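Participant: Pasting the sequence and the predicted model now:
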Amino acid sequence: MTGMTPEEVGERLIHLLETDDPAQGAVAAGVSGGGPGHARAVVDVPVARWWHAATIAHDPGALGCDFFDWLSAVDEGDDGFDVIAHLWSTRRRHGVLLRARVPRVDAEVESLVDIYPGAAWHERETYEMFGIVFARHPDLRPLLLPPEFEGHPLRKEFILAARVAKPWPGAKEPGESEAGTAKRAPMRPPGVPDPNEWGPMKGKIPPPEAPARPARPARKTDGGTP
């Protein structure tokens, strides 16, 4: 059996979800980028319908997505987090990106482990990195980080302190040279605090020196002499 197009997958899942409990929130479908052969149906569901949508996607009589590919999240700032799962049908060769917006405060969504056992590792990682709780997960314990680690590194407010707490071992900053010439203040990526405002060097770093300008040559007079 051949797979459906991304548009057909999205329409099919929306139709099947209309028959359960529409009072729990609306469902919308779109198509991801990637071009022919790579585009996927993207179906947005409310948190309350996340588990049921995955159940329908798995059902052989519906979409038949029997293979769990991956799950992760995206920090959308004050709007919360988008939890995304990619599900695939090994028989029909089509897939769907199932997505739900989880609130930032008390972020929680149902675990998919009882439908897709392969989701266990991904949900544990997402819990560690974003602080999103997966209700009914059988073993939501640390996966990658040590037990004493505090915070969730993939949240946008998490401070990336490595370049402040210790010297950066990589390449020179723009404008810096082995000769020790003056350099401009480096650009900080998002999440990296100003070392003069946070960390062990707080208040101790002098402002960057302005680069010296070469002297201008003397102007010549009309007679050809300086």
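Facilitator: Great, that's in hand.
Participant: can we go C-alpha only for contacts and neighbour counts from here?
Facilitator: Noted.
Participant: residues in contact with residue 162?
Facilitator: The neighbourhood of residue 162, defined by Cα atoms under 8 Å, 6 or more residues apart in numbering, consists of residue 168.
Participant: how much space between the residue sitting nearest the centre point of the chain and residue 11?
Facilitator: For the chain, residue 74 is the residue whose C-alpha lies nearest the centre (Cα atoms, centre = their mean; 3.8 Å). Look at residue 74 and residue 11: by Cα to Cα, to the nearest Å, they are 24 Å apart.
Participant: Test my guess that the residue nearest to the centre of the chain contacts residue 82.
Facilitator: Yes - Residue 74 is within contact range of residue 82, at 5.1 Å (criterion: Cα atoms under 8 Å).
Participant: Below is structure B, check it against A:
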Amino acid sequence: MRAAIEGRYGDRAAVSESFGETTVDVAPGDWLDVLTYARDELGCAFFDWLTGVDDPPGGYSVVAHVYDPAEHAHLLVRTRVTREDPRLPSAVGVYRGADWHERETFEMFGVVFEGHPHLVPLLLPDGFEGNPLRKDFILAARVAKPWPGAKEPGESGQGSPSRRKTLPPGVPTDWGPAASAPPPTRGPRAVRREAGEDGDA
């Protein structure tokens, strides 16, 4: 697989291998061409997943994993888009399974997949602002509601706060399944044995 990719793309692709898996890095302009070549010429008919990686300071990596079931060969295809204008052609025309993966990557990282048939949010509630898997995304929960323990996890010299310190306000410390469980009971044979009535004793 590596030789075939290098023979076709030359220095337009950086090919590496790790743990039996081939990875090819290409420019955004070759993204669809490499995926089409992998499907039609390399036998990678199975689309597994596609996602993004926030890789500061330059931008975002978009990674797709495809698979050749006949040869049991894995291929990772990667490209990078800029932080200022994260755009990439949609791969839905090559692999229909990329549809929801691109929607999730658009929602979580803000990468726009041009030509996608229905590029709308997939997981987050209506009106959600921002892209939560970007490293510059502010966790608003820490601003709106302070950590219920004495300190943030790992800030004290004794490790993370205990579970007891993180109970929601108003929950008693002895609350829970273990506290409400009745004490273990002794069976009738144990009772007879203690009374000296069990003939086996």
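Facilitator: Received it, and whenever you're ready, just let me know what you need. Here the structure is a predicted model, which means the values were calculated and not measured.
Participant: Please confirm that the residue nearest to the centre of the first structure is located within a strand.
Facilitator: Yes - counting by DSSP: H, G, I helix; E, B strand; the rest coil, residue 74 of the first structure is part of a strand.
Participant: Now do the same for it: its match in the second structure.
Facilitator: Residue mapping for residue 74 of the first structure onto the second structure gives residue 53, with TM-score structural alignment as the criterion.
Participant: Contacts only, for its match.
Facilitator: So residue 53 of the second structure contacts 60, 61, 62, 63, 109 (Cα under 8 Å, 6+ apart).
Participant: try 6 Å this time
Facilitator: If a contact means Cα atoms under 6 Å, 6 or more residues apart in numbering, then residue 53 of the second structure has 60, 61 as its contacts.
Participant: Likewise for residue 75 of the second structure?
Facilitator: Contacts of residue 75 of the second structure (Cα under 6 Å, 6+ apart): 22, 23, 65, 66.
Participant: Counterpart of the last one over in the first structure?
Facilitator: What that stands for is residue 66 of the second structure. Residue 66 of the second structure maps onto residue 87 in the first structure, by TM-score structural alignment.
Participant: Could you pull out the strands in the second structure for me?
Facilitator: 13-18, 21-26, 46-55, 59-68, 73-82, 87-89, 112-114 (DSSP state E).
Participant: Just send those back as CSV, with distance to residue 105 of the second structure too.
Facilitator: As requested, those are exported to CSV (distance: least, Cα to Cα, whole Å):
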stretch, distance to residue 105 of the second structure
strand 13-18, 23
strand 21-26, 18
strand 46-55, 6
strand 59-68, 8
strand 73-82, 13
strand 87-89, 11
strand 112-114, 8
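Participant: and of these, who's closest to residue 96 of the second structure?
Facilitator: Closest to residue 96 of the second structure of these is strand 46-55 (Cα to Cα; 8.4 Å).
Participant: What residues sit buried inside the closest one?
Facilitator: For strand 46-55 of the second structure, burial by neighbour count (16 or more other Cα atoms under 10 Å) applies to 46, 47, 50, 51, 52, 53, 54.
Participant: Farthest pair within the residues you listed?
Facilitator: Farthest pair in the buried residues of strand 46-55 of the second structure (Cα to Cα) is 46 and 54. Separation: 25.5 Å.
Participant: returning to that earlier point: and residue 149 of the second structure, which of the strands of the second structure is closest to it?
Facilitator: Once these are compared by Cα to Cα, strand 46-55 is nearest, at 30.3 Å.
Participant: Now the aligned partner of residue 98 of the second structure in the first structure: closest residue in space that isn't a chain neighbour?
Facilitator: In the first structure, the residue matched to residue 98 of the second structure (TM-score structural alignment) is residue 119. In space, and not counting its chain neighbours, residue 119 of the first structure is closest to residue 113: 5.4 Å by Cα to Cα, 6 or more residues apart in numbering.
Participant: surely the one you found meets residue 121?
Facilitator: No - assessed by Cα atoms under 6 Å, residue 113 of the first structure is found out of contact with residue 121, at 9.4 Å.
Participant: the more surrounded of these two?
Facilitator: Shown here are residue 113 of the first structure and residue 121; by other Cα atoms under 10 Å, residue 113 has more neighbours (19 against 16).
Participant: Next up, the contacts around the aligned partner of residue 46 of the first structure in the second structure.
Facilitator: Matched to the second structure by TM-score structural alignment, residue 46 of the first structure sits across from residue 27. Residue 27 of the second structure sits next to residue 79 when contact means Cα under 6 Å, 6+ apart.
Participant: Hey, what's the angle from the longest helix anywhere in the second structure to strand 46-55? Just curious.
Facilitator: Taking DSSP state H as the criterion, the second structure has its longest helix at helix 98-109. Helix 98-109 of the second structure runs at 10 degrees relative to strand 46-55, counting by axes from the mean of the first three to the mean of the last three Cα atoms, to 10 degrees.
Participant: Which other helices and strands does helix 98-109 of the second structure contact?
Facilitator: With contacts taken as 3 or more Cα pairs under 6 Å, 6 or more residues apart in numbering; DSSP states H and E, helix 98-109 of the second structure sits against strand 46-55.
Participant: The strand it packs on vs the first structure, average offset?
Facilitator: Overlaying the first structure shows strand 46-55 of the second structure at a mean distance of 0.6 Å from the equivalent residues (mean Cα distance after the TM-score superposition for the first structure).
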